[in-house]
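Colleague: Okay, here's the prediction I keep looking at, along with the sequence it came from:
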Amino acid sequence: MCAGTHHKWLLATLVLLASLNVALQQSIAQNYSSGILRMAKAAQIRAYIDPEREACDDFYEFACGRWRKLHASSAAKPRSAYLDQLQDLYVRKSADMLQSGRQMADTADRKLTQFFESCRNEVTVQQLGLSPIVDFVDFRGGWPEIKLATWYEYEYDWLKVVAELRRRLGVDILIGLEVVPDYEEDDMNRLRVGAPQLKLGGKQLYLDSSYDDERDDYRDDIAEKLHKYFPDMGERWAKEVAQQVLDIEQHLAKGLPDNSKLTLAQMTRQRFVSELKSVYGSYVDLNRYLTMVVNQTIYSKVYETPEEYFSNLVEVVRDTPKLHIANYTMWRVLDHLDFAGEINTPHNDNWCVRKIISFMPAQLQNMFNRNYNNILLVNDLQSTWADIKRTFKDELASELEWLTESTRQHALQKLEKIRLRLIAHEDAELADQLRNIDIQPGQYYSNLINILEWDTQHKLQALFTKPKTAQPEVRLPRYNPLNNNIEIPIVFLQSRFFWDAEYPEALRYATLGYLLAHEMLRGFDAAGRRYDQHGYQRSWWDAASTEAYDEIAKCFIANHYNNLKYRGQNMFSSTAEEQCILDSGAVAIAQHAYQDWWSNMEDRQDKLSMESLPLLDYTPQQLFFIGYAQLWCVDYHDSVEKFETTPEPLRVNGALANLVDFAREFKCSMSSKMHPQRKCELF
């Protein structure tokens, strides 16, 4: 392609992508012509494809090779993923909802709207300046050289200051504190103390010379913000304090583990608080700190992690002037409240929504659902689920020869009971949770402080209650073995992100179909087999089926998965093995469901034109595999060293390399990387 043609194509692609972005943000009632929607979707798919890469050599790079050029990661945002855009879309649409100006009868809705309006009113925020924060943190020594003309180092009690700020604002300064479930006892919580979350992240970013530029940018950003909001202190003072912040965090980072791949259990030990006091003495009196934060003496053991952190903190406190510690503490408060951040920039609506998500996610989801209730997408989801369920039922009934007849019947019964469940929240309960929070118009920082106090006290009280099952933030369907349901989060139900009636059906099965099949199979893997159709923890597999499953699963280790590497690291583990099994099974089931839909289609020739897209010279089956792969487009920054799950490129290539249908559609020769001679198949 010549340069002129390439530039024209790039310009056209960007215009069409912009059109798709606008279409995604609009209400589902907004009408768009079929041609515009299909052209925009085609442009998006084509923009991510790298035609220079061979599909049979590395299909992920073929389908997602240009993602990193369009959505590059950075040190500030170390992971950039296609699925993250689902959350971005939710944020933008929530901002539109909150500023719509409609009257809110619901108490929770009213408080969300009032907080949002106080946040986005940058004029009032700038007029009030630091006064709400200074008035709140108004104890002697809290604001060195800024509020006090004279500042006396001998009067400054750093431990008391950081404990008070942790108790009231929930900000971890020098000492990290968290209430966590006991690792061994199911019916109690414990305190975990140790390293706070440092702004740049891990030890390498603070101490490795290869990250000098990132550290310089971080220091300069602090100096710029300090000078902007304390102009009377002068630019030189701002630079000095910024350097003090970086110096202290570099010293703190020396107490972090060298091996970033260590698990939490490997870095943690259990001690009585009295032991901590005797070990670290008066420099870091953890007994006093915890008593002030929790407001009572702690007699039980606490978790300490990482093990070397507090020994290093003693050196930091001993070697660092108190003025520097006071300045650092001041900066951490400002950073925690994000005083110098995006709130003071024009068009900060999305930032304000993310603040609401931080503290009141359930209330916002409830309001979002009532305002953007997408019945068409729910119907499409239910229809897709029926097809996926029927396809797997047929497979269970006749094709999985490794299952005994007894286990097969139990599996069919369990499958029949699985339901989709929209994650909803009771309005009355949500409003009651916010009852004691005072939200005032035009008082953003006062409102934020009130919310932080409420949130911090709520979390600290968990120490004296039994652990509750954590509800992680989810954006995709999730199988819950305790009720044998696939739970659908509100964030997931957004039109045109995965699917629209104008798109080819291949994309519906490649996205919605695959994601539902993936979670469905969690009910039938090595973990799901321990829960029956009613959600009770009871193994319903017989010994022969269990042994056969485990034996076939070894294929995923012995075959190409064991050799898959990402950035030179072997990523295989028991968790990765289960992920590979689920991915391979889910994409195969979704593809078979699509084939069944196509086989049963009347007027197939008329439908064929809808199963292709303009600009793309791919068959409907090829489009299915491309749609699946592009779900996982991602870019990781070089600073990312540890992966919590199998990296997406390995998931895509590993799953598709197991499918004969994939190799046939892309005409991959036998023994090519995407068409190995030996295939691994459980589902």
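Modeller: It's in. All values reported here derive from a predicted model rather than from experimental measurement.
Colleague: Could you use CA atoms for every contact and neighbour count after this?
Modeller: Fine.
Colleague: residues near residue 41, how many?
Modeller: Other residues within reach of residue 41, judged by other CA atoms under 10 Å, total 25.
Colleague: How about the contacts made by it?
Modeller: Going by CA atoms under 8 Å, 6 or more residues apart in numbering, residue 41 touches 17, 20, 503.
Colleague: One more pass at 7 Å, please.
Modeller: By CA atoms under 7 Å, 6 or more residues apart in numbering, the residues touching residue 41 are residue 20.
Colleague: gap between it and residue 589?
Modeller: Separation of residue 41 from residue 589 (CA to CA, to the nearest Å) stands at 24 Å.
Colleague: Same question for residue 313.
Modeller: From residue 313 across to residue 589, the span is 54 Å (CA to CA).
Colleague: now residue 290
Modeller: For residue 290, the distance to residue 589 (CA to CA) stands at 53 Å.
Colleague: More neighbours: which of those two?
Modeller: Neighbour tally, residue 290 and residue 589, criterion other CA under 10 Å: the higher count belongs to residue 589, 26 against 20.
Colleague: Second structure follows, compare the two:
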Amino acid sequence: MPDQMSYSLRRILYGLALLAAGQSGWAFQQRRGFDLISGSEMSSRYIDAILGQSKAAEISSFMNENADPCNNFYEFACGNWPRINKADAIHVSTGLLERMNEAVNRKIKKFLNKEDTMRDTEEDKQVRDFYKSCTRVTSIDKEYQDELRSLIKVFGSMPVLEGDKWNASNFDWLNTTAAISFYYGLNIIVGTEVQKDLMDNKVNIVYIVAQDFALQTRSMYQEEHTETYRKTYQDYMAQILQIYLGVETELAQKTASELMDLEVQLANGILSGSQLIQISKKTTLDEMQSKYAPDLNVKHLVEITMKKLVENVFDFNPHYKTNLIKVVKKTSKRILANYIFFKLIAKFTLPMDKSTKMPDCFAETQKYFSKNLDNMIYRRYNNEATASDIELIWSELKETFKQQLLSDRSLNWISNTTREKAVEKLATMRLQVSSYANEDLSKDFRDMHLQNESYISNLKNVFEVKTNRARQLLSQPVKPVDNFPSFTPMYYPPENVINVPVALLQPYFLWASSYPNAIKFSTLGFFIGHELIHGFDSQGRKFDAVGNINNWWDEESTANFLNRRSCFTDQYSKYSYNGRLLPPSKDQSENIADNGGLRVAYTAYRRWQDAQKTSGVNVNEAGKNKLPKLNYTNTQLFFISYAQVWCNDVEPTLRSSQVETDEHVPGEYRVIGPLSNFDEFAKDFQCELGTPMNPATKCKLY
């Protein structure tokens, strides 16, 4: 029952389902600034002018204005980006999101490295102690190795360490992995988790789930062109055995090869998010036992991990379990034992910082205490106006999409009955900022006694406390999920909520009070609009207004949805990246959200413009609605700013991995795809019909 959901379950719940703190927020109405030195309005206007010039210079620097915007708008908007922000071995991917994440991380690192007696809470101090205990690990010495070997002895013995002394008759793979799951919440091969019931989110239920896979997707384990990533992962396994357990090089390499072969076979059970929804189902524990026993004793697994039997369970990805049974039958106990204990030890190893060649203690702390760090950033760098300003743009987007749903002209492919239910779902959809400002965070640290000495002891304490807390969820009322490990907004279907991370609130990336609203709508507005559309995409539309899986679409609307979705499938399948066509995607949820999110953000911006005109404001002349020395209209600036969200460069050796593991298409096609489907874009840049950015056939859902 790990506190962190398995990759497959997290993808379907969070992805069905990357950014920090600013001093001021969104402003639809022009605000008078305040200069910290003189407080004068004139000084404020001067600062706004400087910031406007800086933003204009930045936008211009990334553009290649010699490129034809009607031929390749990504090259036009982002042509100079790789020259200015080139990816390398340290910064393997460069883009706006990465820059924003680096900025917030600098703030967090400052907090972790320096005490603040005036503002530190008791929880802040414990998080900092965890971080300090990690920084004390300057090398993996014999003492560290002995601590890890002691971990193994709690649950048995590891063949690669015991050699001929290892006794296979004493080993039971399910007992071993279940015991590890009970103590530390680590699901190895198979395990249990307690989460909201997808069919009835008023109760919690036990999910029988697969383990997380390091390479994430089946294609990363099977395709010929991804072999180099498997080789890298196998080398990593060998290094862990050598460095953390002291295994001799030749034996470590041989063992790693066996472990990799086993993981490849287990990965045959990986399915995509849409497939998981179709085949996963709520059932009884007795029914699951009858289905999989004696090869997979589900009752025994639940009894050990939960310390009791339950009536109902969720069989999450039955395909994985069927494949697992076949794999276990033909795999020796020695390899299974080495695999299980390797996965255990891997959770207690330290990732390395590529730039310093030292343990990346920041990443480790963020992994386990992201909620506390978000709250710390919010308390130190935000005011209440920031979150309320986010609500303003949210209300504009929500009202815009509501009007589209109510319009017979905009979405006439959806029946009136289904549209009424879509409006109902939209009405209950919420947006929240992950500040945790109104939450008692001290409760998370009850029974947690972190100190700045032993990192392994701290990690064990963290795992034990979080695992016990997760197990107790079965006897507690359902609570909203409050930990969204992401630095971009995220839609969560079971609660019909969009979460906005505090990292997104940093000024001068997506917004500032001095920026034109064209920029604010095309960046922040798009991100939130993208998540809004996820509530109505291939997977989100299967959840109703209260967050339960429920088929509320009638047959006609469903058929029309699938027919229009096929247009996106055909369109995106023709794009190539790094010399290969993009992997086929039947689901198309991210592309649907990109296209719909762009449209709703643009329409909301135009509605705002119209409202300003009605009130007598000339939006083409109002100071904060233009940037100096950029000879583009406000709507053209909207599209340029949107495109520059996706300017990026990726280190060449990682490009295949990016395509195979990221459900989003590369940044180039997050620009070209949606804009080439949008008539308003073609009008603004006067692209003739038939040009690449204004094709005769366009795809549209929302």
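Modeller: All right, it came through fine. A quick note: this is a predicted structure, and the numbers were derived from the prediction, not measured.
Colleague: So which residues of the stretch 51-200 of structure 2 form strands?
Modeller: 93-95, 190-196 (DSSP state E, counting those that start in this stretch).
Colleague: wait, which of those strands is closest to residue 281 of structure 2?
Modeller: strand 190-196 (13.3 Å; CA to CA).
Colleague: what residues does the closest one touch?
Modeller: By CA under 7 Å, 6+ apart, strand 190-196 of structure 2 touches 1-2, 178, 181, 203-211, 302, 470-471, 473-474.
Colleague: counterpart of residue 687 of structure 2 in structure 1?
Modeller: Aligning on TM-score structural alignment places residue 687 of structure 2 opposite residue 668 in structure 1.
Colleague: Spit out the contact partners of that match.
Modeller: By CA under 7 Å, 6+ apart, the contact set of residue 668 of structure 1 is 56, 675.
Colleague: buried sites along the helix ranked longest in structure 1?
Modeller: Longest helix of structure 1, by residue count under DSSP state H: helix 574-599. Using 16 or more other CA atoms under 10 Å as the test for burial, helix 574-599 of structure 1 gives 576-594, 598.
Colleague: next one: stretch 352-360 of structure 1
Modeller: 352, 353, 354, 356, 360.
Colleague: could you redo those as JSON lines and give each row distance to residue 425 of structure 1?
Modeller: Shown next, in JSON lines, are the buried residues of stretch 352-360 of structure 1 (distance: CA to CA, whole Å):
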{"residue": "352", "distance to residue 425 of structure 1": "22"}
{"residue": "353", "distance to residue 425 of structure 1": "19"}
{"residue": "354", "distance to residue 425 of structure 1": "19"}
{"residue": "356", "distance to residue 425 of structure 1": "16"}
{"residue": "360", "distance to residue 425 of structure 1": "12"}
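Colleague: Residue 448 of structure 1: which of those residues is nearest?
Modeller: The closest of the buried residues of stretch 352-360 of structure 1, once distances to residue 448 of structure 1 are taken by CA to CA, is residue 356, at 9.8 Å.
Colleague: mind checking how far the helix or strand where the closest one lies is from the chain centre?
Modeller: Assessed by DSSP states H and E, residue 356 of structure 1 sits inside helix 349-359. Taking CA atoms, centre = their mean, to the nearest Å, one finds the center of helix 349-359 of structure 1 at 15 Å from the center of the full chain.
Colleague: Thank you, goodbye.
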